[in-house]
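**Student:** Can you look at this prediction? I've put the sequence above it.
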Amino acid sequence: MPRQVDHEERRRLIAEAVCRLAEESGLEGVTLRDVAGRAGVSMGAVQRCFRTKEEMLLFTLGQIGEGVGERVRARLVRSPAQSAASALGHAATEVALLREEHRAEARVWLAFVAQAAVSAPLAETLRTNYAALEAMFARLLGEAAGGRALPVPLDPRREARALLALADGLTAHVLIGHLTADGAQEVLHAHLARLWELEGGGAGGGPASGL
């Protein structure tokens, strides 16, 4: 009896092949034929999973976004007793993809961001991913600011947008060599510390120590 193919598992296998090709040469190097070869499946198998290249890219981008989100959530769950400010620092660090083991993922992510500038469907998927991250940042910012005697009220949504833009920008600056990973971490550290420096204790007790 022939082995039944797990359709979703094959789609994920193909998405992994897309990522490997995108890491090596950007999305311009991704063709259905090359993806089939890298995934070790036939062209027909790829076409049965995805009707078009764009559909394949959309699925892959969704997989990448889910992976980042799951990693952020796992990081927060591992330290349930941490303050909201420290949790925010951990989350921002994960989103920025600064660690060496995430360098390949960062290259793939930026390849998709570049392609989204000329692809409305990819841009829509990215906006959905960013909206979810922004909402998480805003929640953590609101929790961290609660009870703090800040002279100027903190707007969680506005600060979440700024933090997300900073984290995303740092990814690019590290990849092109403008900043080292440590240098980017210092920039992120300083930004988060400044959110709380007007409080009586300065940056101490804020997210800086948790990065």
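**Tutor:** That came in fine, so what should we check first?
**Student:** CA only for contacts and neighbour counts going forward, please
**Tutor:** Will do.
**Student:** Provide a list of residues in contact with Q115.
**Tutor:** 27, 122 (Cα atoms under 8 Å, 6 or more residues apart in numbering).
**Student:** how far out from the middle of the chain is the helix or strand containing L110?
**Tutor:** According to DSSP states H and E, L110 maps onto helix 103-116. Relative to the centre of its chain, helix 103-116 is centred 10 Å away, using Cα atoms, centre = their mean, to the nearest Å.
**Student:** angle of the helix or strand that A167 is a member of against helix 103-116?
**Tutor:** Using DSSP H and E, A167 falls within helix 156-175. Between helix 156-175 and helix 103-116, the angle comes out at 110 degrees (axes from the mean of the first three to the mean of the last three Cα atoms, to 10 degrees).
**Student:** Any buried residues in the helix holding L110, and which?
**Tutor:** Within helix 103-116, the residues scored as buried using 16 or more other Cα atoms under 10 Å are 103-113, 115-116.
**Student:** Check it against this one:
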Amino acid sequence: MPRKVDHHERRELLADALMRLAAARGLEGVSLRHVAAEAGVSTGMVQHYFRTKDEMMTFALGMVMDRIRARSTAAAAPATPRELVRGLLLQVLPLDETRRLENHVVLAFLAYAAVKPSIASDLRESAAQTRTFLADQLRAAGAAGLDPERAAAGLLALVDGLGLQLLSLQYAEEDAVAALDAQLALLFGPA
């Protein structure tokens, strides 16, 4: 009897291989053949699931975003708006091996999208959803005297910058978290 194949699981296997390669060498030099070798499968299997490298990269980026959302949601059991914002942003910072790998993938994707803007639409959509969520939380907290959309954009810029500093070993993890907490105190008031 033929074995039932979980196609989503196969796509994730290939996306994980792509993520490891992207973290190690960036996306420019990665091909479907490299991903096949990294995943231990045939190039034909990779082509069965992804017609192009861009399609595979878009899937991998979506998978990273889904994982961040899932971790953030799991940690968010009854929480205040401030706790929701902090929880999400901590999941974005590269504070462990999983998040470091994800940050490498996002950085590689950003660099690739800068020269191929046609593939950046998913990234723009995800960033817009995150900004909206953050702005909604700021509104819910009643943060007076600030523009929630601009404050949300500022939080994302802060986390992006802290992430780069952490990845390049310019900043210690505890200092990055303290900087995030200081900004949250400015927006939401003392914890």
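**Tutor:** Now that the structure is in, tell me what you want to look at. Keep in mind it's a predicted model, so treat the numbers as computed, not measured.
**Student:** Need the TM-score between these chains.
**Tutor:** Taking TM-score structural alignment, normalised by the length of structure 2 as the basis, the two superposed chains have a TM-score of 0.91; 191 aligned residues with a Cα RMSD of 1.8 Å.
**Student:** now the helix holding L110 of structure 1: which residue numbers in structure 2?
**Tutor:** Per TM-score structural alignment, the counterpart of helix 103-116 of structure 1 in structure 2 is residues 100-113.
**Student:** counterpart of R157 of structure 1 in structure 2?
**Tutor:** Per TM-score structural alignment, R157 of structure 1 is aligned with E149.
**Student:** nearest residue to its match other than its sequence neighbours?
**Tutor:** A135 (5.2 Å; Cα to Cα, 6 or more residues apart in numbering).
**Student:** same deal with L110 of structure 1?
**Tutor:** A172 (7.2 Å).
**Student:** what residue of structure 2 matches up with that neighbour?
**Tutor:** Match for A172 of structure 1 (TM-score structural alignment): L164.
**Student:** hey, which helix is longest across structure 2?
**Tutor:** The single longest helix within structure 2, with elements called by DSSP state H, is helix 53-74.
**Student:** so how far is V46 of structure 2 from A22 of structure 2?
**Tutor:** 16 Å (Cα to Cα, to the nearest Å).
**Student:** Next: K53 of structure 2.
**Tutor:** 10 Å.
**Student:** neighbour count winner among those two?
**Tutor:** More crowded of K53 of structure 2 and V46, by other Cα atoms under 10 Å: V46, with 23 against 18.
**Student:** The more buried one: what's it in contact with?
**Tutor:** V46 of structure 2 touches 14, 32, 35-36, counting by Cα under 8 Å, 6+ apart.
**Student:** returning to that earlier point: structure 1: matching residues for the longest helix of structure 2?
**Tutor:** So helix 53-74 of structure 2 sits over residues 53-74 in structure 1, by TM-score structural alignment.
**Student:** average distance between the matching stretch and structure 2?
**Tutor:** Aligned to structure 2 and superposed, stretch 53-74 of structure 1 gives a mean residue distance of 1.2 Å (mean Cα distance after the TM-score superposition for structure 1).
**Student:** hmm, who's touching that stretch?
**Tutor:** 12, 15-16, 18-19, 31-32, 50, 90-91, 94-95, 109, 112, 121-122, 125-126, 129, 133.
**Student:** Just the buried ones from the residues you listed?
**Tutor:** 12, 15-16, 18-19, 32, 50, 90-91, 94-95, 109, 112, 122, 125-126, 129, 133.
**Student:** May I have the distance across stretch 45-63 of structure 2, first residue to last?
**Tutor:** 19 Å.
**Student:** tell me which residues of that stretch are tucked away?
**Tutor:** Buried-residue list, stretch 45-63 of structure 2, by 16+ other Cα under 10 Å: 46, 50, 53-54, 56-63.
**Student:** mind checking how far A165 of structure 1 is from H102 of structure 1?
**Tutor:** For A165 of structure 1, the distance to H102 of structure 1 - Cα to Cα - is 18 Å.
**Student:** An error on my part: the question was meant for S83 of structure 1.
**Tutor:** S83 of structure 1 is 25 Å from H102 of structure 1, by Cα to Cα.
**Student:** Of the two, which one has the most company?
**Tutor:** Taking neighbours as other Cα under 10 Å, S83 of structure 1 and H102 compare with S83 leading, 17 against 12.
**Student:** Would you quantify the distance from that one to E159 of structure 1?
**Tutor:** With Cα to Cα as the criterion, S83 of structure 1 and E159 of structure 1 are 18 Å apart.
**Student:** one step back: separation between the residue nearest to L110 of structure 1 and I64 of structure 1?
**Tutor:** A172 of structure 1 is 17 Å from I64 of structure 1, by Cα to Cα.
**Student:** again, but for L188 of structure 1
**Tutor:** 23 Å.
**Student:** Same check on H178 of structure 1?
**Tutor:** Counting by Cα to Cα - H178 of structure 1 and I64 of structure 1 are separated by 25 Å.
**Student:** Same question for E55 of structure 1.
**Tutor:** From E55 of structure 1 to I64 of structure 1 the distance is 14 Å (Cα to Cα).
**Student:** how about the strands in structure 1?
**Tutor:** Assigned by DSSP state E, structure 1 shows no strands.
**Student:** where along it do the helices fall?
**Tutor:** Secondary structure of structure 1 (DSSP H): helices at 7-25, 32-39, 43-49, 53-78, 84-96, 103-116, 120-145, 156-175, 181-196.
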